[in-house]
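1. sequence plus the predicted model coming up.
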Amino acid sequence: MPTACFRGTELPNPYYLRVNSPFESLRADQAYLFRHALLRDAAYQLQLPGDRARLHALTFAAIEAICGGRAPGPLPGDYDERSFQPHPTDPFSLELADHATAVESLPALRGGSASLDDARGARRLYLGRAAEIAERSFQNDVAVKLWGVHAETVEGLEKGESLRRAAIVAFRSGRLTTAEPLFEQALDLFREGGDRRLEGAVLGSLASVYKASGRMAIAERSYGQALALHRETGNRKAEGVEMENLASLWHETGRIEQAEAYHRQAILISREAGDRRGEGIAVGNLAILLDETGRFQEAERCFESALEIHRKVGNRRMQGINLCNQASVFRRARQFEVARRKFEEALAIDREVGNRQSQGIALGNLAILCKEQARFEESERLYGQALEIHREIGSRRYEGITLGSLANLHLGLSRHGLARPLFEQAIQIDRQVGNRRFEGLHLCDLALLHLDLQEIVEARALWTEGTTILRVLGDVGQLELNSAVIRKACELAGVPCFET
């Protein structure tokens, strides 16, 4: 009977990886065909435990031999994700880990090709490679689980790194409540091991979790601590990344001059460090700031440059984000068909890579487009989907933005009773998370609602408060738009214009 017919016992089939290989649909335990799975299990169970272990060892050795030998492992202390080298064993990495686990279960081996220590090392190796492959192919749930399993097989800094990688995947796929405790565990291990470089890396990641969930004060403090550690350890690449993270936080909380200065410094540092991925992110974020402050031509050049960089380095996640930002520019220019196409491209990428937060953002922006095209039912449905995602992942900033946008839809349809509480909820969240720009926008929108209801005193006060915020932020484009809107609204209401 062929040895390849026997099934491993640890890693279930849902963990099976998608890898670009002619062998990707074949498992060694399926090479021998039985009439029924129960017959296969019965044949396996008939073997004595020692014989099973030897069969697993033989199968493990056969797969490695067919694939040209053992896959390379990471160098000690090498935690750079880019150092991963593909190998012919990759389609079988989980199966190899499974076989090594079965061999490892015996206290000693008298047959086969590997010692007990070698079996343990092989299991660690192939679990790590399987986690890496799952992460690179956006099988996010699988990757989080596998990095967690890998963490159980190692200790110290290596355990911390496995937990960090699990947390990164969870964060990128919008699972903030999963990511945070994993980052915290990794941080404790890096501090215990005295690795200041890794401590800085995980502090910056934790700060991003805090920011995404609306805890701006602790996020800013943690980014600052991470930046200090990067400078202390001479990690220029990470310094650029953290400066960009701080720039984004300052932008979102209304400190525009500080944000722009750090965006530009981050771009220079990323170029100096050869970090094209970081450069693309910083250029794209600078484009958003330029667009909001009325520098449209420079913004358009930055958007195009960022998208080109993301494509060259293969950063699919950021391609989706950047396409959504570009689509919003086309929407504001009333090039609706181009905008819709780009929003749909962005959504397709967000779903492919499992980026739930960006998927929610793109749905919300597509809803705005539908509203502007008078497709009101579709708009309301898309807002509902976006709101569900942001609440599911704990993204308070975008929950507030989406509530305000949905309120605006109701206002445009004269549903004042539905719009008012949504505006109030949105403004409350904006203030909680420090989202100054949208606080200003939502105050102005609520002012229009009061003006519709002839509540002139309340409307004027809210309008003044909202436009003051936007003026401080330098949001030239929005101020120009608001000026036209309030002139028309006041004329319809039969009252003097709030802006003179």
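-> Nice, thanks for sending it over.

2. could you use CA atoms for every contact and neighbour count after this?
-> OK.

3. residues of stretch 332-341 that come out buried?
-> Phe336, Ala339, Arg340 (16 or more other Cα atoms under 10 Å).

4. relative to Leu366, which of these is nearest.
-> Arg340 (7.0 Å; Cα to Cα).

5. quick one: contacts for that closest one?
-> When contacts are counted by Cα atoms under 8 Å, 6 or more residues apart in numbering, Arg340 touches Ala327, Leu366, Leu369.

6. the second one: which element?
-> Pointing back at Leu366 there. helix 356-372 (DSSP states H and E).

7. can you name every helix or strand that that helix contacts?
-> helix 316-332, helix 336-353, helix 376-393, helix 396-412 (3 or more Cα pairs under 8 Å, 6 or more residues apart in numbering; DSSP states H and E).

8. give me the contacts around that helix.
-> Contacts of helix 356-372 (Cα under 8 Å, 6+ apart): 173-174, 320-321, 324, 328, 331, 336, 340, 343, 346-347, 350-351, 376, 378-383, 385-387, 389-390, 393, 395, 398, 402, 405, 409.

9. could you give the angle of that helix to helix 396-412?
-> For helix 356-372 against helix 396-412, the angle by axes from the mean of the first three to the mean of the last three Cα atoms, to 10 degrees is 10 degrees.

10. now the most centrally placed residue in the chain: closest residue in space that isn't a chain neighbour?
-> Centroid-nearest residue in the chain, with Cα atoms, centre = their mean: Arg172, separated by 2.4 Å. Nearest non-adjacent residue to Arg172, counting by Cα to Cα, 6 or more residues apart in numbering: Asn355, 6.1 Å away.

11. now do Arg471
-> That would be Leu479: by Cα to Cα, 6+ apart, it lies 7.2 Å from Arg471.

12. packing partners for the helix or strand containing that neighbour?
-> In this assignment (DSSP H and E), Leu479 forms part of helix 476-493. Helix 476-493 is packed against helix 276-292, helix 436-452, helix 456-473, with contacts defined by 3+ Cα pairs under 8 Å, 6+ apart.

13. now those helices in JSON lines, with mean neighbour count?
-> Formatted as JSON lines, the helices and strands packed on helix 476-493 follow (neighbours: other Cα atoms under 10 Å):
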{"stretch": "helix 276-292", "mean neighbour count": "24"}
{"stretch": "helix 436-452", "mean neighbour count": "24"}
{"stretch": "helix 456-473", "mean neighbour count": "18"}
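
14. isn't Ile486 right next to Cys497, touching?
-> Yes: contact criterion Cα atoms under 8 Å: Ile486 and Cys497 qualify, at 6.9 Å.

15. who's more crowded, the two?
-> Legend: neighbour count by other Cα atoms under 10 Å for Ile486 and Cys497, higher for Ile486 (19 against 15).

16. second one coming, line it up with the first:
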Amino acid sequence: MIAEQAYLFRHALLRDAAYQLQLPADRARLHGLAAALLEDLVASRTLDASGTNLQGEIARHLRQYREISNDNSRVEAEIRHSEQAAEQAERLYDNREALQMWLGAAEIGPPVVRARALLRAVGLALTMGLAPEAWNFAKAALAAAEAGSSAELVAAAHCAWGQCAQYSGDVETAAKALQTALELVPPECGKLRAEILGELAWLHDDQGSLELARQEYEEAIKVCRSLHDPVGEGKMLCNLATLHRLASRHELAQDLYRRSLVLFRSARARKFEGVAESGLGASVAMTDGEDEAARHEERALEIFQEVGAKSHEGIALANLSVRLNRQSEMEQRLELCSRALALQLESGNRYGTAAAMRAMADTLRRLRRLDEAGALLRDALAIHQSMKDPRNEAQTHYFLAKLLSTHDRDSANRHFEAAIACAESIHDQAVLSDVYLSLGTRHLHDDQLAEARHWLELSLDRATLAGLAERQAGARANLGEVLRREGRLQESLDSIQQALSIYEKLGYENEHASCQCGLALTLLQMGRHAEAGDCWKRGIGALRQLAEESEMERHRVEMMRLCAHLGVEPLKDA
């Protein structure tokens, strides 16, 4: 605002005192005047030099004018500016401002306007981790849509209700609401139909109904294509790619990610281009190694920084940190995690904040800063519980259990049990596989071989059911050690070699090196001393390069114990 059109105050308290001295009628007149002056400015530009969302300023002045004067003659203008301000805030990834503006429009708008604004508020609330508020907005949106007799908005409200239910782990309610939405959506509302199909596919994917999810994604893709909607089609392709990636069908996943990238670039949808680059990086890590994956993550990070998507930038930083696996890289990894957490806190994304806390806690665990790691995990757990998010609650219980296993087994057992209960409630095979693998490994370290085999076989079953290659390898590697100690040497050899093959394909250096050491012990027990020696040197040499001192020591202790039992010379490191 130029100087001739404003009072200039050197201190906010002086400004507020001057404002309070004005009579109510004068306050209302000043707010009306300010709104009119800003409307003149906004006709030529949306943002002033400081980056202020002028639409939001206009809406606030009009609100003050209405509340002080009880004059509703400018309500339509207030609604319009509130909606435009919310759209602008969403483009700038200012979720708090956007939510406030949508709720402002909903408060004073007629039923149809109210329903549309509340539906936008549902999405923002879920993004920010405000699950109870999202439920309330969805319920109010449905009532407003019904009052406005809008079939499209009624269907959209049922879809929003289903999203809230799925987010909170209420699978039955989610399925019912989404199916109702699909039945109610008018034929001419193709984009909404595609969105509902995408939500159903996501729900069925979470439940392990992968074929049904694939069919729904492909139907949604056809709808978007018929509507010439490249962004919608790209989003569905990206989701379908993620489905195949999590099922370890990486060649197909990468093709779909690349197809979505073409669409996003053609539509100049930069944020979604970054999302596709990030997903492609996660898949490439499984086939082409960490360096190539990091290149995709770096491109995603550049895009998110360019468009100002702070929450997505935080996710990209956390993903990049995961690429740093060597012990010597842990301080650098911690710095990336710290930046990721700061961005999530700044953006107000509670889901992202908890995810960043978990990533930082894992890094602190690797640095042996266990108390700090535990505190972060408990904070993350509290967030997931308040959000009614059983999937991530299960994962966080699991991480806490692993952390506590070395020094507080009773507490660890309670967290393992809670992780299993949460994971079983939503059929999360990945978390169940992880928990069973950890329990099996713990019994193995205690030399309780029958119990170890029981849990490891359960872990392998779950990982195989869900197509999770990394977890299959972990279960097979540990089963190989159990079988060796039981004297079932050929079975041990086969199991470890299968794990080695998976780790080599995935590019997991640490796990591959550890597996080499385990294979050496099986070969030694089989009497194949020369092969055992070569295998041992490769494994220990790789672990030394990776600075995995604790893992080296664990294998040396087991090797010395076996050599003493067999009456043979210890294997040489080099």
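-> Received, thanks. Fair warning: this is a prediction, and the values are worked out from it, not measured in the lab.

17. ok, back up a step: next, format the helices and strands packed on helix 356-372 of the first structure as TSV and append distance to Glu252 of the first structure.
-> Formatted as TSV, these follow (distance: least, Cα to Cα, whole Å):
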stretch	distance to Glu252 of the first structure
helix 316-332	15
helix 336-353	22
helix 376-393	17
helix 396-412	9
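
18. out of these, the one nearest Leu290 of the first structure is which?
-> Here helix 316-332 is closest among these (Cα to Cα), at 11.5 Å.

19. measure how that closest one sits relative to helix 276-292, angle-wise.
-> Using the same axes, to 10 degrees: helix 316-332 of the first structure against helix 276-292 is 20 degrees.

20. other SSEs contacting helix 316-332 of the first structure?
-> Looks like helix 316-332 of the first structure contacts helix 276-292, helix 296-313, helix 336-353, helix 356-372 (3+ Cα pairs under 8 Å, 6+ apart).

21. which bit of the second structure covers the third one?
-> For helix 336-353 of the first structure, the aligned range in the second structure is residues 330-347, judged by TM-score structural alignment.

22. list just the one of the helices and strands packed on helix 316-332 of the first structure that sits closest to Pro91 of the first structure.
-> Across these, closest to Pro91 of the first structure is helix 336-353 (Cα to Cα), at 19.7 Å.

23. that closest one vs the second structure, mean deviation?
-> Compared with the second structure after the fit, helix 336-353 of the first structure shows a mean deviation of 0.4 Å (mean Cα distance after the TM-score superposition for the first structure).

24. still on that earlier bit, the helix holding Leu366 of the first structure vs the second structure, average distance?
-> Looks like 1.3 Å for helix 356-372 of the first structure (mean Cα distance after the TM-score superposition for the first structure).

25. any idea how far that helix is from the chain center?
-> Counting by Cα atoms, centre = their mean, to the nearest Å, helix 356-372 of the first structure is centred 17 Å from the centre of its parent chain.

26. His410 of the first structure is in contact with Phe423, isn't it?
-> No: counting by Cα under 8 Å, His410 of the first structure sits too far from Phe423 to count as a contact (10.2 Å).

27. aligned to Tyr257 of the second structure, what sits in the first structure?
-> Tyr257 of the second structure maps onto His263 in the first structure, by TM-score structural alignment.

28. list the buried residues for the helix or strand hosting its match?
-> Under the criterion of DSSP H and E, His263 of the first structure resides in helix 256-273. Judged by neighbour count using 16+ other Cα under 10 Å, the buried positions of helix 256-273 of the first structure are 256, 259-260, 262-267, 269-271, 273.

29. how far out from the middle of the chain is that helix?
-> Per Cα atoms, centre = their mean, the centroid offset for helix 256-273 of the first structure relative to its chain is 22 Å.

30. same question, stretch 34-50 of the first structure
-> Worked out by Cα atoms, centre = their mean, stretch 34-50 of the first structure lies 43 Å from the chain centre.

31. who's in contact with Leu256 of the second structure?
-> Counting by Cα under 8 Å, 6+ apart, Leu256 of the second structure has contacts Leu237, Cys238, Leu240, Ala241.

32. need the counterpart of the last one in the first structure.
-> Matched by TM-score structural alignment, Ala241 of the second structure corresponds to Ala247 in the first structure.

33. gap between that match and Leu289 of the first structure?
-> Distance of Ala247 of the first structure to Leu289 of the first structure, given as Cα to Cα, to the nearest Å: 10 Å.

34. joint contacts of the two?
-> Glu260.

35. list of residues touching stretch 169-185 of the first structure?
-> 135, 140-141, 143-144, 160, 163-164, 166-168, 202, 205-206, 209, 212-213, 353-357, 393-394.

36. and the helices in the stretch 151-300 of the first structure?
-> 156-172, 176-193, 196-212, 216-232, 236-252, 256-273, 276-292, 296-313 (DSSP state H, counting those that start in this stretch).

37. would a markdown table of those helices with distance to Arg120 of the first structure be doable?
-> Listed next are these as a markdown table, based on distance: least, Cα to Cα, whole Å:
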| stretch | distance to Arg120 of the first structure |
| --- | --- |
| helix 156-172 | 15 |
| helix 176-193 | 22 |
| helix 196-212 | 26 |
| helix 216-232 | 35 |
| helix 236-252 | 33 |
| helix 256-273 | 37 |
| helix 276-292 | 35 |
| helix 296-313 | 35 |
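
38. among the ones you listed, which is nearest Leu106 of the first structure?
-> helix 156-172 (24.1 Å).

39. neighbours of Pro288 of the second structure, how many?
-> Careful, residue 288 of the second structure is Asp and not Pro. 14.

40. before we move on, what about Ala177 of the second structure?
-> 24.

41. next one: the nearest residue to Glu292 of the first structure once chain neighbours are set aside from Leu229 of the first structure, what distance?
-> Leaving aside its chain neighbours, Glu292 of the first structure sits nearest to Asp475 (5.5 Å; criterion: Cα to Cα, 6+ apart). As judged by Cα to Cα, Asp475 of the first structure and Leu229 of the first structure stand 34 Å apart.

42. Ile168 of the first structure maps to what in the second structure?
-> Under TM-score structural alignment, Ile168 of the first structure pairs with Gly123 in the second structure.

43. helices or strands up against whichever strand or helix holds Leu182 of the second structure?
-> Assigned by DSSP H and E, Leu182 of the second structure belongs to helix 171-184. Counting contacts by 3+ Cα pairs under 8 Å, 6+ apart, helix 171-184 of the second structure is packed against helix 151-167, helix 190-206.
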